[in-house]
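Peer 1: how does the following fold in three dimensions:
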Amino acid sequence: MKVLVTGSSGFVGRRVTQMACNQGWDVLTHGRTADLSRQPSIVCALESNTDWSSALMDVDCVVHCAARVHQMNESPEEAQHAYQDANVLGTLNLARQAVNAGVKRFIFISSIKVNGEWTKNGQPFLPTFDAQPEDPYGVSKYQAEVGLWQLADETGLEVVVIRPPLVYGPGVKANFLSMMNWVSRSLPLPFGAIPAKRSLVYLDNLADLIITCCTHPVAAGNTFLVSDDHDISIPQLLRLLAKVMNVPSRLIPVPPRLLLWGLSLLGKRAIGQRLCYPLQLDIRATKEKLGWSPPVSLEDGLRHTVLAYQQQKEQQ
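Peer 2: Model prediction:
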């Protein structure tokens, strides 16, 4: 089994590469810069005119983790053009060349943002839906999905789409890292009264599903949602992190409407919505079709994440 993992130096791609190697597969890695720790590897950008021919020789499955994510200091027009070129045109260019090279299966790591930014109470997202992406990143992932399904119909390429929510694990950055920093300092946080629940996915759970989809006979032609199968509110998450860190949890019960109003005044309405609104995924179809379940529990995932965080702080 020969696999090309794009974006293999990224948070998800690196773990997928490790797991694929543990399976004894022949793994070819890809990144924008050279990774001297991984051989063989290919260095190129994800663009509409990238030549992937040398990377696709004798490959059985492409795991496409590479993507353009949020960048600061861009106008909406610049962001939309950049996402379109990388996430849509770059992805479809790779997929077409994969077909020409005889690749059998193409696994696309999409995003739950394709479904939307939040769910209604008691109505978790399903794999089948009316797409409601709201930002340029979500739109680009949706457009890539549409193009891949068209290519699958035309050529017989076995396409698998996976839509994860927020991914956490050892080495996590961005908002989750900020939360751990807040909790570790025992800062008073105004999130104690938020009831909305969210789905998260631990890095190893996502990577395990990706590896499963590389070879599973019924995976092709499906869109899979993935999570830890244990939804949690922001206050519950912060208390769990504090418990694992063995520090006091100081949550102030500010009413969600007041919190959202205050953040809106500060120009942070989108952050307020992510904090105060639910975002839940129904993964029953994933579990039933693949006979799969998340191998790592939410609490164990948080414990591994915090341990890596604490070890890194000690080394600084």
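Peer 1: CA only for contacts and neighbour counts going forward, please
Peer 2: OK.
Peer 1: okay, helices next: where are they in the chain?
Peer 2: The residue ranges that make up the helices of the chain, judged by DSSP state H, are 11-22, 76-83, 91-100, 136-155, 174-184, 203-215, 234-245, 256-265, 269-276, 284-290, 298-315.
Peer 1: tell me which of the ones you listed sits nearest to R32.
Peer 2: R32 sits nearest to helix 11-22 of all these, at 12.7 Å, using Cα to Cα.
Peer 1: please provide the structure for the following sequence as well, for comparison with the first:
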Amino acid sequence: MTKICLTGSSGFVGSRLLYELKQVTTFQVAGLCRRLPHGRDCSGLHAMGDLQEADLSTPLSGVDVLIHAAARAHIMKDEVADPLAEYRRVNVEGTLNLACQAVAAGVKRFVFISSIGVNGNISTRPFRVDDQPNPAEPYAQSKWEAEQGLMKLAAETSMEVVIIRPPLVYGPDAPGNFGSLVRWIEKGVPLPLGAIHNKRSLVGIDNLVDLIIHCLDHPAAANQVFLAGDGEDISTAELLRGVGRAMGKPARLIPVPAGLLQFGATLLGRKAMAQRLLGSLQVDISKTRELLDWKPPYTVEEGLRRCFERSN
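Peer 2: Coordinates of the predicted model:
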């Protein structure tokens, strides 16, 4: 029986991962979250408070693998005076506090859910795992600093570290940009994105969860960094049409030149959002495929369809 502890277990990725881990009879799973969510089933969940201050010696006792999915994630309208300092407090200090306690508790493997933003937020060719990191935003910078701290700890101790960098994760009730796209299509809002021919790598929640579980005990995963993805690159327009087909609703797309949209977004102070919708971000997952002998279980089309199946 492998004892697993999962942080961020009430979040978008964490809740789905916790569900799938519980289906494996050889796993004993405990979920940690900052505070217990209201109005939801909290069985198997334990509140840990702030990561950077928490004493986790009790929940980590006897744990074989710790999956760290908790983080201060993208906040579009951040109201703190120093966003980078706040990201560092949670994502760097909190992660390393957790990792040091994991070492003390004898945890064998630490799986860290990072971000493709460590590589950058726009690509001229598919990002590779050995590219020079180029985090362009405070969130990604904090993830990169946490990665460095974890790898240093791995070099100094017997605890193995596995780092996974996913691009945009989509799935049922996904937050962020994907959730916004779904709401626009659901409302039948005409979108000026019909002429966008960029290339974006995405990862469906079920593909990401499968990869994480694959990394729990694979010998070749020890002290490695992996990029995640569905293995297909699509444009924003193709994504919207795919979401529409999966929902059974038409995506009402108007062909407006990308340059004009970029200009308008800059004038309106929405340059970052425009970059995510108009720019390219491709990921090369060949190392993930070859070293782990892994392939994404679902295509993009299947992943989008599963977004709107309410089986659980």
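Peer 1: picking up where we left off before, let's have the helices of the first structure in TSV, adding mean neighbour count.
Peer 2: Formatted as TSV, the helices of the first structure follow (neighbours: other Cα atoms under 10 Å):
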stretch	mean neighbour count
helix 11-22	19
helix 76-83	15
helix 91-100	20
helix 136-155	20
helix 174-184	15
helix 203-215	21
helix 234-245	19
helix 256-265	16
helix 269-276	17
helix 284-290	16
helix 298-315	16
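Peer 1: can you redo the ones you listed as CSV with distance to I107 of the first structure?
Peer 2: Conversion of those to CSV gives the following (distance: least, Cα to Cα, whole Å):
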stretch, distance to I107 of the first structure
helix 11-22, 12
helix 76-83, 19
helix 91-100, 10
helix 136-155, 10
helix 174-184, 25
helix 203-215, 7
helix 234-245, 30
helix 256-265, 37
helix 269-276, 28
helix 284-290, 15
helix 298-315, 24
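Peer 1: of all these, which lies closest to K2 of the first structure?
Peer 2: K2 of the first structure lies closest, by Cα to Cα, to one member of the helices of the first structure: helix 11-22, at 9.5 Å.
Peer 1: for the closest one, packing partners?
Peer 2: Counting by 3 or more Cα pairs under 8 Å, 6 or more residues apart in numbering; DSSP states H and E, the packing neighbours recorded for helix 11-22 of the first structure are strand 2-6, strand 26-31, helix 203-215.
Peer 1: make CSV out of these and add distance to A174 of the first structure.
Peer 2: Putting these into CSV (distance: least, Cα to Cα, whole Å) gives the following:
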stretch, distance to A174 of the first structure
strand 2-6, 21
strand 26-31, 20
helix 203-215, 15
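Peer 1: who's in contact with the residue nearest the centre of the first structure?
Peer 2: For the first structure, the residue lying nearest the average C-alpha position, counting by Cα atoms, centre = their mean, turns out to be P164 (4.6 Å). For P164 of the first structure, the contact set (Cα atoms under 8 Å, 6 or more residues apart in numbering) comprises 109-112, 201, 206, 225-227.
Peer 1: just tell me the aligned range of stretch 51-64 of the second structure in the first structure.
Peer 2: In the comparison with the first structure, stretch 51-64 of the second structure aligns to the range 47-60 (TM-score structural alignment).
Peer 1: picking that back up, show me what the residue nearest to the centre of the first structure aligns to in the second structure.
Peer 2: If you follow P164 of the first structure across to the second structure using TM-score structural alignment, you land on P166.
Peer 1: how close does the aligned residue in the first structure for I213 of the second structure get to P294 of the first structure?
Peer 2: Taking TM-score structural alignment, I213 of the second structure has I211 as its aligned residue in the first structure. Taking Cα to Cα, to the nearest Å as the criterion, I211 of the first structure is separated from P294 of the first structure by 12 Å.
Peer 1: then P255 of the first structure?
Peer 2: From P255 of the first structure across to P294 of the first structure, the span is 33 Å (Cα to Cα).
Peer 1: which one of the two is surrounded by more residues?
Peer 2: P294 (19 against 16; other Cα atoms under 10 Å).
Peer 1: excluding chain neighbours, give the residue nearest to that one in space.
Peer 2: By the measure of Cα to Cα, 6 or more residues apart in numbering, the closest residue to P294 of the first structure outside its immediate chain neighbours is N205, 5.3 Å from it.
Peer 1: residues contacting the one you found?
Peer 2: Taking Cα under 8 Å, 6+ apart as the criterion, N205 of the first structure is in contact with 227-228, 294-296.
Peer 1: ok, those residues in the second structure: which stay?
Peer 2: By both residues aligned by TM-score structural alignment, their matches' Cα atoms under 8 Å, those still in contact after alignment to the second structure are 227-228, 294-296.
Peer 1: what would these look like in JSON lines with distance to K197 of the first structure?
Peer 2: Listed next are those as JSON lines, based on distance: Cα to Cα, whole Å:
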{"residue": "S227", "distance to K197 of the first structure": "13"}
{"residue": "D228", "distance to K197 of the first structure": "13"}
{"residue": "P294", "distance to K197 of the first structure": "19"}
{"residue": "P295", "distance to K197 of the first structure": "21"}
{"residue": "V296", "distance to K197 of the first structure": "19"}
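Peer 1: top of those by neighbour count?
Peer 2: Most crowded among these, counting by other Cα under 10 Å, is S227 at 27 neighbours.
Peer 1: which residue in the second structure aligns with that residue?
Peer 2: Taking TM-score structural alignment, S227 of the first structure has G229 as its aligned residue in the second structure.
Peer 1: quick one: contacts for that match?
Peer 2: Applying Cα under 8 Å, 6+ apart, one finds that G229 of the second structure lies in contact with 166-167, 201-204, 207-208, 283, 285, 296.
Peer 1: between the helices of the first structure, which one is nearest to V69 of the first structure?
Peer 2: Among these, helix 136-155 comes nearest to V69 of the first structure, with 6.9 Å by Cα to Cα.
Peer 1: residues in the second structure aligned with the closest one?
Peer 2: When helix 136-155 of the first structure is aligned against the second structure using TM-score structural alignment, it corresponds to residues 138-157.
Peer 1: hmm, who's touching that stretch?
Peer 2: 72-74, 83-84, 87-88, 91-93, 95-96, 99-100, 103, 114-118, 133, 135, 159-161, 163, 223.
Peer 1: which among these end up buried?
Peer 2: Of the members of the contacts of stretch 138-157 of the second structure, the ones counted as buried by neighbours, 16 or more other Cα atoms under 10 Å, are 87-88, 91-93, 95-96, 99, 103, 114-118, 133, 135, 159-161, 163, 223.
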